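> just a sequence and a predicted model for now, questions to come.
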Amino acid sequence: MGMDIKKNLTILQWLPNYKRTNLFGDVSAGLIVGVLLVPQGMAYAMLAGLNPIHGLYAVTLPLLVYALLGSSRQLAVGPGAMVSLLVGAGISSLSPDSYLSYLYYTITLAFLVGLIQFSMGVFKLGFVVNFLSQPVIKGFTSAAAFIIGFGQVKNLLKLSFPNSNHIQTIFSGIFSTIDQTHWLTMGIGLAGIVIIKYAKKIHPAIPGSLIAVVLSIVLVKFMGLSDKGVLVLGEVPGGLPGFSLPTFEMNIWLSLFPIALTISLVGFAESFSIGKTLQARHKNYHINANKELIALGMANISASFIRGFPVTGGLSRSAVNDQSGAKTPLSSIISAGLIILTLVFFTSYFYYLPYAILAAVIIVAVSSIVDFKGPLELWTKDRKDFYMFMVTFLGTLTMGIVLGILTGMILSLMLVIYRASRPHMAQLGRVPGTNNFRNIQRFNNLEINNDLLIVRIDGPIYFANVDYINDKINQWRKERTTPIKMIFLNMESVTSLDSTGVMTIQSWVKEWRNNDIDLYIIGAKGPVRDVLVKWHLIESIGEDHVFLDTHTASTFYEKNIDAKSLQRLGPYALQSNFKAK
C-alpha cells in the first residue's frame, strides 16, 4: 500500500531526496512565477467572463494539488488563455440568467473537467489525446488566439459591444464602435503591451506584466485618470476564497458535458506537450500521460471547491519557471504561497488597475500562439494536413471556439480512419543479381516475372481496409498483359489480422484457385501466424505454401519443385512451425 501511495504522490519521490543546491532556483522561480500569476490570473478570469478575483483563487489550491501529484517538475499550472476562452464561450452559450448562475455553472464545469481528466487517467486513456493531430491543435489555437486578441480590443480602446467568440461578430463590433475610442485608455493599453513585450525581450524572467500593472496603478491613482474615463477594476474582495460546491443536477451536467470534454482534451494536450518539451531539457525524470491526467483532474476538482475555474499548464509561465531555475515542484508551492499572501494582504491595491492593462496582458500572451510558419510548411510538404489546419482554423474563426475544436477533432478521427483504410501497398520485383525485392514504383529495372504478382501490405489487415486491399490487387492483376498464375502475399509488414481479414483471405484462396491462380503467404509474424492457425487458414492454403521470405518462395516457384524438395534447401526454407512466437 505504501508503494502505491509513493507511486501516486510524486512529491514522495522528489521531496525525500531534495538537494539543497536546488533551493535557490526553486525559491526564485516560485516567486517570479507567483508574481506573473497575479496579473495573468486576473486577466484570464476576465476572459472567462468572471470577476478578476476568481483568477487568483484558481492559482492557490490547484497549484498545490498539482505539486503533490504531477509528474512534471517545471510545469506551471493555472488559468490559460485558450481554456479561459473556452470557459467563457461554453458558459455564455447556456445563457445564465445572472452572474451567480454563471459562476455556479463555471464551478460545476471545473468539477466536470476534473472528473473527466481524473477518470481518463485512472483508466489509462492518456493515448486518446493522440487523436487530436498537431495541424488540428495548431489551427484551433491560432484561430483562438485571433479571437482572444481581437476580442480584447474593446477593453484596450474602451469600446462597448457584446462579447463573442465569432471573429465576424467581433470585427463588426469593433468597426461599428471605433469612433468611441477612449484615447487615454488606448494609450495606457498600448504602453502596457510595449512594457510587457520589451521586458520579455530583455529576459524572459523579468515580470513585465507585473511592472505594467504596478506602473498603471500608480499612474491612474495619483493622476486621477479614473475620473477622466479610464475604466478600473474597483473594489477587489480580499481574503481566502470561501468553500464552494458544484451542482449535481443531471440536466446541467448534460449541458456542460460537450464543453467539459473539449476543455479536458485541449487542456491536457496543451499541458502534456509543454511538459514533454520541458522534460526533454532535463531528462532526470519521466513525464507520464496518465499521471498528468490524474494530477490535472484533481487540480480542476480542487478549483471547483474554491470558486475557481478550469486550469491547465501554461506555456509562458512554465517557460519562465524553467528559465528562472525551477528544479522541483517546490517552485509551484512557493508560487501558491505568494498568491495566498496577495489575497490576504494586497487585493486592495488593485482598485485602480485599468482593464486596458489586463487586456494588454492577454494580447501579449496570445500573440505568440498564432502559427504563421506551420501552414506554409504544411502546404509544401503535406497538403492533407494543411487542409485540416485550414478547416479547423476557419471553422473556429467563423463558427466559434466550441464548434471549431469539435470540427477539428472529428476531422482528426476521420483522417485516422481514412489512412487506416488505405494502407500502403507495393508490387515487388527482384533487384538484378541479388536476392532482394523492392517496390517497382520506386526502383528502376527490377526483374518482374509476368506470371507472378508479389504484393506487400504495410499495415494491419482488418475490416476497415480489406476492400481497399482487394481492389488494389485486382487493379494490378488487370494491368498485367498476361494472366497471373501465382500471387505472393508478402506479410512481413502486416502487424495484425482480424476475423474479417481472415475470411477475406479465405475468399481470395477460393476465388483465385477457381481461376487457376495459386497463393503463397510470405514472412507472416508470430501473432499473425497464430491467427492463421486458429482459423485453420493454413489448412486451406497448405503448409507448403507458407514461406519465411520472398526469395525462398520465388526460388520454389521458379524451379517448380514440390514441398519435399523445398525442405532440402535447408531447415529455414519452409516455415512449418506456425505457432512460433
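Structure's in. What do you need?
> only C-alpha atoms from now on, for both contacts and neighbour counts.
Fine.
> ranges for the helices of the stretch 401-550 of the chain?
Per DSSP state H, counting those that start in this stretch, the stretch 401-550 of the chain carries helices over the ranges 401-420, 466-479, 499-514, 526-534, 537-541, 550-559.
> need those helices in a markdown table (columns: mean neighbour count and distance to Gly314).
Shown next, in a markdown table, are the helices of the stretch 401-550 of the chain (neighbours: other Cα atoms under 10 Å; distance: least, Cα to Cα, whole Å):
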| stretch | mean neighbour count | distance to Gly314 |
| --- | --- | --- |
| helix 401-420 | 19 | 19 |
| helix 466-479 | 14 | 44 |
| helix 499-514 | 16 | 45 |
| helix 526-534 | 18 | 43 |
| helix 537-541 | 16 | 54 |
| helix 550-559 | 17 | 53 |
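> put this next to the previous one:
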Amino acid sequence: MVKENAEYSRKKSSLDKVSKYIPAVRWLRSYTKEDAISDCIAGITLGLTMIPQSIAYAALAGLTPQDGLNSAFVGCFIYSFFGTIKEVVIGPTSLMALLTYEYTHHLSSDFVILLCFLCGVVELIMGALNLGFLVELISAPVVSGFTTATSLIIVVSQMKSLLGLKFSSEGILDNIIKLCQNVKKVRTGDTLLGLTCIICLLLLRKLKDVNIPDKFPYRSVIKKTLWFISTGRNALIVVLSALVAFYYKEKGGAVPFYTTRTADTSIPSIRLPPMSTTFNNRTYTFPEMVSSLGTGYLVIPIISVLANVAIAKAFVNGAVEASHEMVTLSLCNMAGSLVQSMPTTGAFTRSAVASASGVRTPLAGLYAAALTFMALGFLGSYFHYIPKATLAAVLIAAVIFLVDWEIVKQLWKKSWLDLFTVGCTLIACITLGVELGLLLGVVVGLINLVYRWARPEILVENQKSYSGNVVMVTPMTGFYFPAVDFVSSAVQKAGLTKGRGKATVYVDCSRFSGTDYTVAKGINSLVAAFEKRGQKLQFINVPANCYALWTGTGCKEVYFKRTEDSTNIFDDSGKALQILEEDNDKEPEQKSLLSKEDCQV
C-alpha cells in the first residue's frame, strides 16, 4: 500500500510539473462530457465568427483570404493546449492587420511570414526574461488614444473598397486626400452593397438584445436563435454577398462590384519561414529582410502582448500568468509562420463571443481551428466571390465600436493630464504613424507620471498643542527624488509663513511607501536650514524602510520618529502633543492645500 501511494504521488508530481508548461494536462484530467458539449458549441460559434473576420483582416493587411485563414487555425490549435484562459482565442485582429500593412505593404508576403516568426521570437524572449512589466508602462489613456486612432485609420483605409475606388496611399491623411480626389469615380454597385452590409450588420448586432415577453411561446428557443444569428452576422452577410456575386457570374453578366482576388486554394504546406527572398528583381538576404521590416518586429510583439494581457485581465478574476501567456503567444506566432501566417494575438470580440457561448476550457479553440481548417480546405475555391465592399463593411462595423468617446467625457475637467495624454497619442498616431504615435504616447504618459510624483499635493495645517502652535505638513503621495525640491520648498514655506519662523514644523510621512538617496540628501539640507534659524523640524510616522535609508546616509536620528514610535509625540515641554478641537471663541484651525506656486521660496 505504501509503495502504491508513493507511486501515485510520484506520478501526480510529474503531472503537476508537466501541467505547469502544458496547462491542458491540468484540466483534461477532470474533463467531462458536459465540458465537451459546451466547448464544441462555443468552438463552432467562434469558428463562424473567425472565418469572415480573418478574411477581412487579411484584406486589411493586403493579403489573400487564404493567408487570413492560415493565420486563424494555427493560433487556435496551439492555444488550446498551452493557453491558460478559456476565453482567449488567438488569431488575426484588425490591429495586427493594420500594423502588418504599415510595415509590409510595399513588400511581398515572404516578409509578412518572416515578420510573424520574428514576432514570436521576441515574445518568447520577453516571456523567458519576465519582461511583462514593460507592457505596464503603457497607461490606459495611451491605450485609448492608440485604439481610437487605429480604429479611425482602419475606417478611412476601408472607404476606398466600400466605394469601389482603386488607388494607393500612404497614411490616413493621404488616404483622405485621395478619396476627395477620386470622389467622381465612386462606383454605385460597391457603395450600395457596402452601405447595405453595414446597416444589416449593425441591425443584426442588436438582434440579440431584442426583448421577448416571458410568457411568449418558445421564448428560450427564439432567444437563442436570435443570439446565434446576431453572433454569426459576419458569416451570414459574407455568404449572402458571395451568393449575389456568384449569381451574376453564373449568369454571365458583369458583376456590379469588385470581388477579392483569386489565390492558391490548397491546404498550406509546412515549411520554414523564408530567410531570403527575391522581390522586384532583387534578392534579399536575411539581414536585409529584417532591415526592411524596420521596427515592426519590436513594435508588433509589444502591442500583441498588451492586447493579450488586457483580455486576460478582463476575463480572469485572479492573477494572470503573464510570462506564460507571452510564451504561448510566441508559440502561436512561430508555429503560424510555418504555414504562412501573419502576426496574431487575442481579440476582445472573439473573447466576448466565447464567454457568451458558455466556453468551459481553452479546448473550444480546437473546434474553432477545425472549422476554419475545413473552410480553408473545402471553400477556398469560392473565396474569389466575396465582394471587397462586404469585407470593408465587416471591418468598419466592427472597429467603429472601438472608438473610445467615453473616456473624453470621463476625463473632461477631471484629469486634464490624462486627457492630454489621450489627445497626444491620438494625434501622433494619425499624423506620424501608429508606431511613432504609440512611442510618443508612452513617453507623454511617463512624463505625466513623473510630473505627478514631482508635484504632489501637500496639506498644511495650523494646529495647537498644550505647549503652543505647531504646523503639520502632510505630503499626499510618496517621496522620491523628482519631488525633493518641491516638498522642501513647501516645508520651508510652511515654516516661514504658517509657523512664522518659530513654531515647530511636523512632516507627516504616513503616506510614504518608499524613498531614495536624493531625498535623504535633500532632507539633510532642509534640516540644516531649520537649524540655522533655530526652528524645530520633526518627521513623524516615518516608515521603517525610509527611516533606515535616511539615518543610514547621514541624517540625524533625532529628527525622525518611526511609525511605531509616533503614537505618542512629545513636544519640548515633555507633554503629549494632542490635536485639540477649537472652540468657537478661539482662533479656528487653519488648513490649506499648497499650490505649485506656493512652494516657491
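Noted; the coordinates are in hand. Fair warning: this is a prediction, and the values are worked out from it, not measured in the lab.
> fetch the TM-score of the aligned pair.
Laid over one another, the chains give 0.85 as their TM-score (TM-score structural alignment, normalised by the length of the first structure), with 532 aligned residues with a Cα RMSD of 2.7 Å.
> of all the helices of the stretch 401-550 of the first structure, which one is nearest Leu36 of the first structure?
Closest to Leu36 of the first structure of those is helix 401-420 (Cα to Cα; 26.4 Å).
> which helices and strands sit right next to that closest one?
Under the contact definition 3 or more Cα pairs under 8 Å, 6 or more residues apart in numbering; DSSP states H and E, helix 401-420 of the first structure sits against helix 81-92, helix 134-151, helix 250-282, helix 383-399.
> switch those over to a markdown table; also include mean neighbour count and distance to Asn514 of the first structure.
Formatted as a markdown table, those follow (neighbours: other Cα under 10 Å; distance: least, Cα to Cα, whole Å):
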| stretch | mean neighbour count | distance to Asn514 of the first structure |
| --- | --- | --- |
| helix 81-92 | 25 | 61 |
| helix 134-151 | 25 | 48 |
| helix 250-282 | 19 | 52 |
| helix 383-399 | 21 | 41 |
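> export the ones you listed as CSV, with columns for distance to Leu537 of the first structure.
Shown next, in CSV, are those (distance: least, Cα to Cα, whole Å):
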stretch, distance to Leu537 of the first structure
helix 81-92, 53
helix 134-151, 41
helix 250-282, 42
helix 383-399, 38
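> where does the lengthiest helix in the second structure end up in the first structure?
For the second structure, the longest helix by residue count, based on DSSP state H, is helix 33-60. Mapped onto the first structure using TM-score structural alignment, helix 33-60 of the second structure spans residues 20-47.
> so what corresponds to Pro162 of the first structure in the second structure?
The alignment partner of Pro162 of the first structure in the second structure, by TM-score structural alignment, is Ser168.
> measure that match to Lys185 of the second structure for me?
Counting by Cα to Cα, to the nearest Å, the gap from Ser168 of the second structure to Lys185 of the second structure is 15 Å.
> swap in Leu395 of the second structure?
For Leu395 of the second structure, the distance to Lys185 of the second structure - Cα to Cα - is 22 Å.
> and the two? which has more neighbours close in?
Leu395 (24 against 12; other Cα atoms under 10 Å).
> what about that one, is that helix, strand or coil?
Here Leu395 of the second structure takes the helix state, with states given by DSSP: H, G, I helix; E, B strand; the rest coil.
> apart from its neighbours in sequence, what residue is nearest it?
Among residues not flanking Leu395 of the second structure along the chain, Ala56 sits closest, at 6.5 Å (Cα to Cα, 6 or more residues apart in numbering).
> the one you found contacts Ile396, doesn't it?
No - using Cα atoms under 8 Å, Ala56 of the second structure is not in contact with Ile396; the gap is 10.1 Å.
> more neighbours: which of the two?
Set Ala56 of the second structure next to Ile396 and count neighbours by other Cα under 10 Å: Ala56 wins out with 30 against 23.
> how close does the more buried one sit to Thr431 of the second structure?
From Ala56 of the second structure over to Thr431 of the second structure the distance is 25 Å, taken as Cα to Cα.
> next one: Pro301 of the second structure
For Pro301 of the second structure, the distance to Thr431 of the second structure - Cα to Cα - is 22 Å.
> Tyr248 of the second structure now?
The gap separating Tyr248 of the second structure from Thr431 of the second structure is 42 Å, by Cα to Cα.
> can you check Leu440 of the second structure too?
On the measure of Cα to Cα, Leu440 of the second structure and Thr431 of the second structure end up 12 Å apart.
> in TSV: the helices of the stretch 401-550 of the first structure, plus distance to Gly2 of the first structure.
Below are the helices of the stretch 401-550 of the first structure laid out as TSV (distance: least, Cα to Cα, whole Å):
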stretch	distance to Gly2 of the first structure
helix 401-420	40
helix 466-479	50
helix 499-514	44
helix 526-534	38
helix 537-541	50
helix 550-559	55
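> among those, which is nearest Lys124 of the first structure?
Lys124 of the first structure sits nearest to helix 401-420 of all the helices of the stretch 401-550 of the first structure, at 19.5 Å, using Cα to Cα.
> the closest one aligns to what range in the second structure?
Under TM-score structural alignment, helix 401-420 of the first structure corresponds to residues 434-453 of the second structure.
> and that stretch, how far from the first structure on average?
If you overlay the two and look at stretch 434-453 of the second structure, the average distance to its match in the first structure is 1.6 Å (mean Cα distance after the TM-score superposition for the first structure).
> what do you get for stretch 69-77 of the second structure?
In the superposition with the first structure, the average deviation recorded for stretch 69-77 of the second structure is 1.2 Å (mean Cα distance after the TM-score superposition for the first structure).
> do stretch 365-372 of the second structure as well
Stretch 365-372 of the second structure sits 0.8 Å off on average (mean Cα distance after the TM-score superposition for the first structure).
> mind listing residues that contact that stretch?
With contacts defined as Cα atoms under 8 Å, 6 or more residues apart in numbering, stretch 365-372 of the second structure is touched by 39-40, 43-48, 50-51, 69, 72-74, 76-77, 79-80, 89.
> circling back: how far off centre is the match of helix 33-60 of the second structure?
In terms of Cα atoms, centre = their mean, to the nearest Å, the centre of stretch 20-47 of the first structure is found 24 Å from the chain centre.
> show me what counts as buried in the longest helix of the second structure.
For helix 33-60 of the second structure, burial by neighbour count (16 or more other Cα atoms under 10 Å) applies to 35-36, 38-60.
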